[in-house]
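*Asks:* show me how the following folds:
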Amino acid sequence: MVSLIQILFMILNVIWWIVIVHVIMSWLINFQVLNLRQPLVAQIWDGLNRILDPIYRRIRAFLPDMGGLDLAPLILLLAIYALRIVLYNNFVAPF
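*Replies:* Here you go, the predicted structure:
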């Protein structure tokens, strides 16, 4: 059972870092530090969008329209953190 929880923690960590990389990359693209005309940057950006867009779309359905401000990554990071706390308190801490 503990190994399954550790695998879940690992998956949550990977998702956490993918979201962080996506947010930082979006800032760098918006501030024109990175250019989407570069093939490697475009491929990484497209891959991250394909991974995260289905999750973000579900979160954005519940959020009010904030104009140009996208809070979906923040909500996702908070949800991942909350899930880690719940998993830790219910499965790891009692042992």
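
*Asks:* only C-alpha atoms from now on, for both contacts and neighbour counts.
*Replies:* Noted.

*Asks:* can you count the residues close to residue 19?
*Replies:* 20 (other C-alpha atoms under 10 Å).

*Asks:* other SSEs contacting the strand or helix carrying residue 81?
*Replies:* Using DSSP states H and E, residue 81 maps to helix 72-87. Contacts defined by 3 or more C-alpha pairs under 8 Å, 6 or more residues apart in numbering; DSSP states H and E place helix 72-87 against helix 2-30, helix 39-62.

*Asks:* now the second one, please; I'll put the structures next to each other:
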Amino acid sequence: MEPLLLTIFQLLFVVLGLYVWVLIISAVLSWLIAFDVINTRNRFVYTLADIFYRLTEPVLRPIRNVLPNLGGIDISPIVVILLIYFIRSLMVNYGLIY
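*Replies:* Model (predicted):
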């Protein structure tokens, strides 16, 4: 495989792994805000929550539109994480990542 193409796939593999962590941190942060452990009146917390919301919402919104309403439970981050792991597994199995 071309070295440039291999480098692009390796970069994509790492970015997908980092995005999984962004999804996890966003979910934990939303739980902390929902249970009033931290509040958004603190400017730093508000900015952090806004950054994670802007990073995750474009990916999670289409998934939420497809999934049925489960009350207060949002499983869209789990679905996206499973999709990311599936894509990463395909990259490894097809030899795109060494």
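
*Asks:* now do the buried residues in stretch 70-89 of structure 2.
*Replies:* By neighbour count with 16 or more other C-alpha atoms under 10 Å, stretch 70-89 of structure 2 contains the buried residues 76, 77, 80, 81, 84, 85, 88.

*Asks:* let me know the closest of these to residue 48 of structure 2.
*Replies:* Of all the buried residues of stretch 70-89 of structure 2, residue 48 of structure 2 sits closest to residue 77, with 17.9 Å by C-alpha to C-alpha.

*Asks:* didn't that closest one look like it was pressed against residue 61?
*Replies:* No: Residue 77 of structure 2 is beyond contact range of residue 61, at 10.1 Å (criterion: C-alpha atoms under 8 Å).

*Asks:* okay, residue 32 of structure 1 and residue 26 of structure 1: tell me how far apart.
*Replies:* From residue 32 of structure 1 across to residue 26 of structure 1, the span is 10 Å (C-alpha to C-alpha, to the nearest Å).

*Asks:* which residues touch the residue most central in space within structure 1?
*Replies:* Nearest to the geometric centre of structure 1 sits residue 19, at 2.8 Å (C-alpha atoms, centre = their mean). Shown in contact with residue 19 of structure 1 (C-alpha atoms under 8 Å, 6 or more residues apart in numbering): 52, 73, 77.

*Asks:* what do we get in structure 2 for it?
*Replies:* Under the alignment (TM-score structural alignment), residue 19 of structure 1 pairs with residue 23 of structure 2.
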